[in-house]
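Attaching a predicted model along with its sequence, questions to come.
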Amino acid sequence: MARRSPRPAAPAACPCGLGTSYAGCCGPFHAGTTAAPTAERLMRSRYSAFAVGDTGYLLRTWHSSTRPADLDLDGAVRWTGLDVLATTGGSAFHTEGTVEFTAHYRIGGETGEQHENSRFVREAGSWVYLDAAG
C-alpha cells in the first residue's frame, strides 16, 4: 500500500505557473475534489505536487502499470519554475497525450533543469502519467 505523506501547507501562488492561486488551481486536484481535465493540467498539477511534496497525489495520478510502490522525494530539491514547451493530444476528447516541459530546480546553491516529454493516458476515465516518451 502506498504511503501517504502529510499534506504540506498550501502556497499562496500555484507552483504550476498559470498565475493563479494554489487554492483556485492545483489545490482541488491535490485534495481529490476534482480531476485534471487535460493531460497538460495533470502534468502541471504533478509538478505542483513535487513542489509542495504531495507524494500521495503523485502516486494516485501515476498509471497502475508504471507506478512505483513508494515514492520518497528529496527534501533538498526546491522546484523553482515550469515551462510547458509543447503538447499533443491530451484534451477532453483524447485518450492519450504528451506534454513536453522543462522543470527548473535548485539544490543548495546549484540550479538545474529537467527536460521531459511525458506521456499521459486515461485510466478509469481520469488522466494519469504513464512515462517519459523515448
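Happy to help now that I have it. Numbering: from 1, shown residues only.

okay, CA-based contacts and neighbour counts for the rest of this
Will do.

Apart from its chain neighbours, what residue comes closest to the residue nearest in space to the middle of the chain?
Geometric centre of the chain, nearest residue: Arg46, 1.0 Å, by Cα atoms, centre = their mean. Nearest residue to Arg46 in three dimensions, chain neighbours excluded: Leu58, at 6.1 Å (Cα to Cα, 6 or more residues apart in numbering).

Centre of the chain to the strand or helix carrying Pro28, how far?
Pro28 belongs to helix 27-31 when elements are defined using DSSP states H and E. Helix 27-31 has its C-alpha centroid displaced from the chain centroid by 11 Å (Cα atoms, centre = their mean, to the nearest Å).

which other helices and strands contact it?
If contacts are counted by 3 or more Cα pairs under 8 Å, 6 or more residues apart in numbering; DSSP states H and E, helix 27-31 sits against helix 39-52.

And the helix it packs on, what does it pack against?
Packed next to helix 39-52, using 3+ Cα pairs under 8 Å, 6+ apart, are helix 27-31, helix 55-60, strand 77-89, strand 96-107, strand 126-132.

Could you list the buried residues of the shortest one?
This means helix 27-31. Under the neighbour-count criterion of 16 or more other Cα atoms under 10 Å, helix 27-31 has Gly27, Phe29, His30 buried.

Against that first model, consider the following:
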Amino acid sequence: MSKKKTRRPAAVTPASPCPCGRAETYRECCAPFHRGSAPAPTAERLMRSRYSAFAVGDAGYLLRTWHPSTRPDGLDFEPAQRWTGLDILGTTGGSAFHAEGTVEFRAHYTLHGDTGSQHENSRFVREGGRWVYVDALPEA
C-alpha cells in the first residue's frame, strides 16, 4: 500500500509568474503593491494583488488594504490551502476616475487534495487616494 504524497508548490519568487494571472512576473506585477512602493491604481488591480497576497501568505498587505470598518483583527491562513488561479468575471467602476467599484471573481484553490473555488462580487472604495476592500456583496 502506498501513501499519496501531496507536494507543496514551489514558493513564489520575484521571477515567478504573478499568482494574479497577469502576464508579468511577480516582481513586475503585485510585489510593488505588497512592498508598499506603489498603490494599486484600480479596484481590479487591488483585487488581483489581494489574491496574490493570499497566494504568498502576506496577511499584513491584506489587512492594510481592508477598509477599517470591516477589517478583522487578524488573519489565519489554512496551511494546506493552495491558491491555484484567478478569473475576473466582471467589474463596475473602480478606475482612477471613480470613488468606488466592484470586482466579481472566482478564485480557485486546492485543499487537502480537493479542488474548489470561491466566487465573490467584492466592493471597493477609494480612501485617501488608495483603493481598499470593503466587503462582499450579497448573492442575488
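Great, that's in hand. Keep in mind that what you see is a predicted model, and the values were worked out from it rather than measured.

TM-score of the superposed pair?
Superposed pair, TM-score by TM-score structural alignment, normalised by the length of the first structure: 0.92. Supporting alignment: 127 aligned residues with a Cα RMSD of 1.1 Å.

Relative to Asp70 of the first structure, which of the helices and strands packed on helix 39-52 of the first structure is closest?
Proximity of these to Asp70 of the first structure was assessed by Cα to Cα; the nearest stretch is helix 55-60, lying at 7.8 Å.

Let me see the contact set for the equivalent of Phe33 of the second structure over in the first structure.
Phe33 of the second structure maps onto Phe29 of the first structure when the alignment is built from TM-score structural alignment. Contacts were defined as Cα atoms under 8 Å, 6 or more residues apart in numbering; by that measure Phe29 of the first structure touches Ala35, Ala36, Ser45.

mind running it again at 7 Å?
The contact partners of Phe29 of the first structure, taken as Cα atoms under 7 Å, 6 or more residues apart in numbering, are Ala35, Ala36.

circling back: need the counterpart of the residue nearest to Arg46 of the first structure in the second structure.
With TM-score structural alignment as the criterion, Leu58 of the first structure pairs with Leu62.

which of the helices and strands packed on helix 39-52 of the first structure sits most buried?
Mean neighbours per residue, mean count of other Cα atoms under 10 Å, is largest over these for strand 126-132, with a mean of 22.

That strand corresponds to what range in the second structure?
With TM-score structural alignment as the criterion, strand 126-132 of the first structure aligns to 130-136.

how much does that stretch stray from the first structure?
On superposition with the first structure, the mean distance recorded for stretch 130-136 of the second structure (mean Cα distance after the TM-score superposition for the first structure) is 0.2 Å.

How about residues contacting that stretch?
Contacts of stretch 130-136 of the second structure with the rest of the structure, by Cα under 7 Å, 6+ apart, involve 39-40, 42-43, 46, 65-67, 70, 120-126.

Please flag which of those residues sit within strands.
Glu120, Asn121, Ser122, Arg123, Phe124, Val125, Arg126 (DSSP state E).

Tell me the most packed of these, by neighbour count.
Neighbour count (other Cα atoms under 10 Å) singles out Phe124 as the most crowded of those, with 27 neighbours.

quick one: that one from Leu63 of the second structure, how far?
14 Å (Cα to Cα, to the nearest Å).

do Ser69 of the second structure as well
12 Å.

what's the answer for Glu100 of the second structure, then?
Here Glu100 of the second structure is placed at a distance of 19 Å from Leu63 of the second structure (Cα to Cα).

Next: Phe97 of the second structure.
24 Å.

ditto for Pro32 of the second structure
Where Leu63 of the second structure is concerned, Pro32 of the second structure sits at a distance of 16 Å (Cα to Cα).
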